[in-house]
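> The following block contains a protein sequence and its predicted model.
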Amino acid sequence: MTIEDMTGKTYQIWPFRSDIEEGGLNIGAIDLTRYPDRIDEILELNLMPTLKDKVLRINKENTAIMTLGCWLGEAPDIQGVLDAYIQFCFRPSVNTTGINLNNLDDLFYEHVEEKAGKEARHSMETRLEWFVFDVKLYAQHPVKALHVAVEAYTPSDLESFLSPLVNWLHSEFLHLAS
C-alpha cells in the first residue's frame, strides 16, 4: 500500500492549543508521555476503552512511539458510519534512520497476516488509510507523523482496527526506546 502525504489543514507544531472548529470543540493536544493522568480528558477514548488502555500504555511506558491525537465522530459523507483516526510519531530521542516510514503500513500488514491470516490482512488493508505529515514536537523537534484513519459502524468496530496497530507499534519498536 502507499502512505499518502496529508493534504488539507493540520497542525504544524505539537502540542497545539484547544480550539473551536466548525462548531465543535477541539480539546487540543494532550502530551500523554508527560501527563498520562489526563487521558480521561480525551473523550473519544472513553468510547473505546480497549484502545484507551493501549494508548495510555504506549505513552506512559518508555517506548519508541508517542501518540499525538485521535478523533471519533460521524462520517460526514455516510449516515450511520463513524470515522476515527489516531496520530502518532517516534519520540524525538529515537533514532529512526533505519526505518522507512513510507513502508510502515506494509510492515504492519505483514504482521497481521503472520498473526491472523490473509483475510485479516485484506480487511486491514482495505479499511485503514495512512497519511504522513511533518510536525515540530515541542516547537523544536521536526518529525514525520502518521495519521491512520478508519470507518466503521460502532466504536467497538473502530477499536478492532486501531488497537492491533497500537499494540504492534508498541512491541515492534520497543527495542529503539532509550
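Received the coordinates, thanks.
> C-alpha only now, for contacts and for neighbours.
OK.
> Mind jotting down where the strands sit in this protein?
Using DSSP state E, the strands found in the chain span residues 4-5, 13-14, 19-21, 24-26, 65-74, 82-90, 129-137, 141-152.
> Show me what the longest one packs onto, helices and strands only.
So the one you mean is strand 141-152. Here strand 141-152 touches strand 82-90, strand 129-137, helix 155-172, going by 3 or more C-alpha pairs under 8 Å, 6 or more residues apart in numbering; DSSP states H and E.
> one step back: tabulate the strands of the chain (JSON lines), appending mean neighbour count.
What follows is these, written out as JSON lines (neighbours: other C-alpha atoms under 10 Å):
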{"stretch": "strand 4-5", "mean neighbour count": "14"}
{"stretch": "strand 13-14", "mean neighbour count": "18"}
{"stretch": "strand 19-21", "mean neighbour count": "10"}
{"stretch": "strand 24-26", "mean neighbour count": "11"}
{"stretch": "strand 65-74", "mean neighbour count": "20"}
{"stretch": "strand 82-90", "mean neighbour count": "20"}
{"stretch": "strand 129-137", "mean neighbour count": "19"}
{"stretch": "strand 141-152", "mean neighbour count": "19"}
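> For H175, find the nearest of the ones you listed.
Nearest to H175 among the strands of the chain is strand 65-74; the distance by C-alpha to C-alpha comes to 11.0 Å.
> Check it against this one:
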Amino acid sequence: MQHLKRHNFVIFPYRPCEHGDGEFNNGGIDLIREPHRITELHELHGYPWFKEFFTKVNASEGLFMTFGCAIGILDEFLCGYIDFSLRPNSDIRLRRQLASMDDMFIAYLNHSIPDGEMRRKSIPYAQQISEWKISPLEIHGHTYAKLNLTFHARQEEGVKWLIEHLQFFLTKYFLRNHSLSQSGKCT
C-alpha cells in the first residue's frame, strides 16, 4: 500500500466546489448521518452495483464509511476510486489495521475463492485492476487514516466483481472477523 502525506482531502466533511474543468464536486457528504443524500452523488447514476456499495458500507450497523468517489470511462477503461475508512467511533486497535487493509483484502479473496484455476487468476487480476493508498484523515474531532482504492479495468464486470467483494469484505467479513465486542475481545 502506498503511504501518502495527503490525498484528495484531509478534513471531512469538505465543502462543495466546482473545478476548473467545470466538474462539480458535491463535497463531503456523511452518508451515515444523512443517508437520504445518496441521491446527490451523481457518480452513482448508471452503476447500481456502485450505489449498493455505498448504501451497504454506510448502513447504520457498519464499521466503515465512505467519503468520496468517482467512476467513468477513460480511454476504454472503467476507472474510478473510493475514499473510505473506519468510522470515527471505531476502536483504536481497528484503526491500526488500516495500513494492512490491502493485504487483508487479498487474504480474504484467497480464502473465499474456490481452489483451482479461478483462484490462480482472480487474485492477480484483483491486484492488477486496483491500487491502494493510505493518507491522513481528520473527521469529527478524530485524527487517523483513510484509504483510497483506485480501480481500472477494460470491462465493467471486472470492476463490479472487485467492488462487490470489497463490499462483502467491509460489511460482513471484516465485521465478523476483526470487530471488537462490547467486552473488548476480538470476535
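Thanks, I have the structure now. Remember, it's a predicted structure, so these values are computed and weren't measured experimentally.
> Dump the strands of structure 1 to TSV, plus distance to R38 of structure 1.
Shown next, in TSV, are these (distance: least, C-alpha to C-alpha, whole Å):
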stretch	distance to R38 of structure 1
strand 4-5	30
strand 13-14	16
strand 19-21	18
strand 24-26	15
strand 65-74	13
strand 82-90	17
strand 129-137	19
strand 141-152	22
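> and of these, who's closest to K54 of structure 1?
Closest among the strands of structure 1, using C-alpha to C-alpha: strand 65-74, at 10.6 Å.
> Next, the angle strand 129-137 makes with that closest one.
120 degrees (axes from the mean of the first three to the mean of the last three C-alpha atoms, to 10 degrees).
> helices and strands around strand 65-74 of structure 1, which ones?
Counting contacts by 3+ C-alpha pairs under 8 Å, 6+ apart, strand 65-74 of structure 1 is packed against helix 43-46, helix 49-60, strand 82-90.
> and the angle for that strand with helix 155-172?
170 degrees.
> check the fit of strand 65-74 of structure 1 onto structure 2 and give the mean distance.
In the superposition with structure 2, the average deviation recorded for strand 65-74 of structure 1 is 1.4 Å (mean C-alpha distance after the TM-score superposition for structure 1).
> Next, the angle from that strand to helix 49-60.
Strand 65-74 of structure 1 and helix 49-60 are oriented at 150 degrees to each other (the same axes, to 10 degrees).
> Look up the closest residue to the residue nearest in space to the middle of structure 1, ignoring the ones flanking it.
In structure 1, the centroid-proximal residue (C-alpha atoms, centre = their mean) is I86; its distance is 2.7 Å. Once flanking residues are discounted, I86 of structure 1 sits nearest to C70: 4.3 Å by C-alpha to C-alpha, 6 or more residues apart in numbering.
> quick one: contacts for that neighbour?
E44, A84, Y85, I86, Q87 (C-alpha atoms under 8 Å, 6 or more residues apart in numbering).
> What about the closest residue to L44 of structure 2 other than its chain neighbours, how many residues nearby?
Excluding its sequence neighbours, the residue lying closest to L44 of structure 2 (C-alpha to C-alpha, 6+ apart) is K51, at 5.3 Å. Neighbours of K51 of structure 2 under the rule other C-alpha atoms under 10 Å: 16.
> Confirm for me that K51 of structure 2 is in contact with E40.
No: assessed by C-alpha atoms under 8 Å, K51 of structure 2 is found out of contact with E40, at 11.3 Å.
> Output the helices and strands packed on strand 65-74 of structure 1 as a markdown table; include the columns distance to M124 of structure 1.
A markdown table is the format used below for these (distance: least, C-alpha to C-alpha, whole Å):
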| stretch | distance to M124 of structure 1 |
| --- | --- |
| helix 43-46 | 21 |
| helix 49-60 | 16 |
| strand 82-90 | 14 |
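> Out of the ones you listed, which gets nearest to S156 of structure 1?
helix 49-60 (8.7 Å).
> Thanks a lot, catch you later.
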